[in-house]
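S.K.: Below are the sequence and a predicted model for it; my questions follow.
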Amino acid sequence: MISATANKIFQSAIKDYHITDQIDTPINNPYSPETLEHLLYMKCWIDTAQWHMEDLVRNPQIDPKDGLYWKRRIDRQNQVRTDTVEYIDSYYLQKFSGVTPLPEAKINSESPAWAIDRLSILALKIFHMEQETFRKDVPKSHHETCQAKLDILVEQRHDLSQSIDELLDDIAKGKKYMKVYKQMKMYNDPATNPVLYGVQK
């Protein structure tokens, strides 16, 4: 089942990132570039780096210049994240290209890759919430609150994993079909962001 593979890779990527815990640590992807596993590892590494960028930019004492720097880094990172999700969907479009949908086949509201995107974010939430349960500088009530949240996140991962596996199985059997829309983000595009194309005038 793909969810088991994805969850294992996500945990590995998060663990590898936190060896240095530095945003600009070069990614050392252990999987062959042409594989789905390579894309999954890269996806979670991108998410992990962005998680820590988001932490930095929320520092209430951050220098405004540094805040702007990190906001722009986050924008660029989010575009890379979106591109990677679309690469994963392209993999599945190719994988299922020979499947003829059944007459009663339905489209899913979310593509496989965007569901996998949520699974990667869940892996990060679980990792960081678990870290909160290990802290020594907080009261017992903090541990209890975070453990309760962690239990819910783990349950959510189980449910989402099952849903992803069922979706891919339904697509393989023709019960559902993929229809992928590119995100068409406008804010990074100098042709569609009025501020950007206004500057160019």
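M.R.: Done, it's in.

S.K.: CA atoms for contacts and neighbours, from now on please.
M.R.: OK.

S.K.: what helix or strand is the most centrally placed residue in the chain on?
M.R.: Closest to where the C-alpha atoms of the chain average out (CA atoms, centre = their mean) is residue 117, at 3.7 Å. For residue 117, the host element (DSSP states H and E) is helix 112-133.

S.K.: And here is the other one:
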Amino acid sequence: MRTADWIPIFQQSISDYHQTDQVDTPVQNPFTKGSLEFLMYEKNWIDTVQWHLEDIIRDPQIDPVQALAIKRRIDSSNQHRTDMVEYIDSWFLQQFSSVPVTDDASFNTESPAWAIDRLSILELKIYHMQQEATRPDASEVHRAACSAKLDILLTQRNDLSAAIDQLLSDIVAGKKYMKVYKQMKMYNDESLNPVLYQQKK
């Protein structure tokens, strides 16, 4: 369980998506359902589709009706993304459930899956910055600026990967422990969002 195993899965998901580059392309996860590899592919596919939905909605010429539909789709995707992160954290929690915790073990502010969420999105940034750094119709200034940004993103990948690997090693060694806190998003809940529940009165 190391980031070196997951980054290629993220890259495969991104590459598979760009075979069509269409947000409605059905996911065809090549990994065994229920495996950690399956979850990592699924997670990145959600991020990849949402990345492109965010591009679409920023079109200044977009039809307002379409923009609203895309915005609601992004909201739904965000909820799906959150649910997937929490599911992956639950997977880790189950894996580590029998690990004895040391007396001085500490709690990490960020869970493994939320850190992996950042790594998945970072891989998308790297992919698209690489595209911009080599775009034939862009200016040399643009390509040079994007190449400089790409170098920073690659350094960030190394740093974040090392931090995630260290966190998981510490959990396995009992030096850190984890919990799964549900995000409890309120705006999608008809009983918690006042705009929604006041309409029922």
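M.R.: Ah, there it is. On a predicted model such as this, the values are computed, not experimentally measured, just so you know.

S.K.: Pretty sure the residue nearest to the centre of structure 1 sits against residue 85.
M.R.: Yes. At 6.8 Å, residue 117 of structure 1 and residue 85 qualify as touching, with contact defined as CA atoms under 8 Å.

S.K.: got any residues that touch both of these two?
M.R.: Here residue 117 of structure 1 and residue 85 share the contacting residues residue 43, scored by CA atoms under 8 Å, 6 or more residues apart in numbering.

S.K.: After superposing, tell me the mean distance of the helix holding residue 117 of structure 1 to structure 2.
M.R.: Compared with structure 2 after fitting, helix 112-133 of structure 1 deviates on average by 0.3 Å (mean CA distance after the TM-score superposition for structure 1).

S.K.: Now that helix: buried residues?
M.R.: Across helix 112-133 of structure 1, burial judged by 16 or more other CA atoms under 10 Å covers 112-117, 119-126, 129-130, 132-133.

S.K.: Please list all residues in contact with residue 120 of structure 2.
M.R.: Residue 120 of structure 2 makes contacts with 7, 10, 43, 44, 47, as judged by CA under 8 Å, 6+ apart.

S.K.: try it again with 10 Å
M.R.: When contacts are counted by CA atoms under 10 Å, 6 or more residues apart in numbering, residue 120 of structure 2 touches 6-7, 9-11, 14, 40-41, 43-48, 114, 157.

S.K.: ok, these vs residue 197 of structure 2, which is closest?
M.R.: Nearest to residue 197 of structure 2 out of the contacts of residue 120 of structure 2 is residue 46 (CA to CA; 28.9 Å).

S.K.: surely that closest one meets residue 124?
M.R.: No. Using CA atoms under 10 Å, residue 46 of structure 2 is not in contact with residue 124; the gap is 11.4 Å.

S.K.: Pull up the overlap in contacts between these two.
M.R.: Taking CA under 10 Å, 6+ apart as the criterion, residue 46 of structure 2 and residue 124 both touch residue 13.
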